[in-house]
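Peer 1: Structure of the sequence below:
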Amino acid sequence: MDEPYRSTPVFNETNLPAALRARHATKVGVWGMVRVLEGKVKLTYLEPPSELLLDSDTPGPLLPEQPHFVEPIGAMKMRVDFYSEPPGG
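Peer 2: A predicted model of the protein is given here:
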């Protein structure tokens, strides 16, 4: 598996930043992967519109500049890994 060049801290349902719960996007040339360590998270893509239910077996890929937001579904732990090229998964 590709190694990320940066990862967020591990967040839970209470300390997940408001910025990640609201519309935001990765930067130009930056791919992301939402990784759920425990529980479930809903990932909503805004362009094109769709939703994914993420768990420890289902990561959420993010394209460069793709608007999205995440929503915890109960107790959870997650982080976001960042890559300079498309990650393997």
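Peer 1: drop to CA atoms for contacts and neighbour counts, all remaining ones
Peer 2: Noted.
Peer 1: Quick one: the helices in this structure, in order.
Peer 2: Secondary structure of the chain (DSSP state H): helices at 18-21.
Peer 1: Please point out which parts of stretch 34-46 sit buried.
Peer 2: 34-37, 39-45 (16 or more other CA atoms under 10 Å).
Peer 1: Check stretch 50-60 too.
Peer 2: Buried residues in stretch 50-60 (16+ other CA under 10 Å): 53-55, 59-60.
Peer 1: what does stretch 13-31 give?
Peer 2: Of all the residues in stretch 13-31, those buried under the rule 16+ other CA under 10 Å are 13, 16, 24-26, 30-31.
Peer 1: one more to put side by side:
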Amino acid sequence: MLTIPKELPAGFEAYGRSTDFTPDNLPARLQAAHSTKAGTWGLLHVLEGKILYQLEAPFEGEQLAAAGEKIVIESEVPHRVKFVERGRFFVEFYRKAELTPG
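Peer 2: Below is the predicted model of the structure:
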């Protein structure tokens, strides 16, 4: 059984960020099963309220996060998010750092 990671893999760096989402602008596609593309991990930052992050079959697991907490989103693992309490969050996207020729 897959568990939700507690931290990003070593050697990954941020390369992008979503807009801030609220219950009023959270797209339906994020509330339904979806996943990141191959090689992309996410870090969901809860700014206000509470979010429920749920893995989709064949995986099992969920994590409740409140303001100030983060949820690690593993590459290509189907999941969905929903507000449990009104608030705001964003997702930061990560990929393996490129080696710089030295």
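Peer 1: Mind putting the buried residues of stretch 13-31 of the first structure into JSON lines with distance to F82 of the first structure?
Peer 2: Output for the buried residues of stretch 13-31 of the first structure, formatted as JSON lines (distance: CA to CA, whole Å):
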{"residue": "E13", "distance to F82 of the first structure": "21"}
{"residue": "L16", "distance to F82 of the first structure": "17"}
{"residue": "H24", "distance to F82 of the first structure": "14"}
{"residue": "A25", "distance to F82 of the first structure": "12"}
{"residue": "T26", "distance to F82 of the first structure": "9"}
{"residue": "V30", "distance to F82 of the first structure": "7"}
{"residue": "W31", "distance to F82 of the first structure": "6"}
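Peer 1: What is the most widely separated pair among those?
Peer 2: Among the buried residues of stretch 13-31 of the first structure, the pair separated by the greatest distance (CA to CA) is E13 and V30, at 25.0 Å.
Peer 1: Would you mind measuring from the residue nearest the centre of the first structure to P61 of the first structure?
Peer 2: Centroid-nearest residue in the first structure, with CA atoms, centre = their mean: V34, separated by 2.7 Å. Relative to P61 of the first structure, V34 of the first structure is positioned 6 Å away (CA to CA, to the nearest Å).
Peer 1: next one: P17 of the first structure
Peer 2: To P61 of the first structure, P17 of the first structure is 19 Å away according to CA to CA.
Peer 1: swap in M33 of the first structure?
Peer 2: M33 of the first structure is 5 Å from P61 of the first structure, by CA to CA.
Peer 1: I am finished for the moment; much appreciated.
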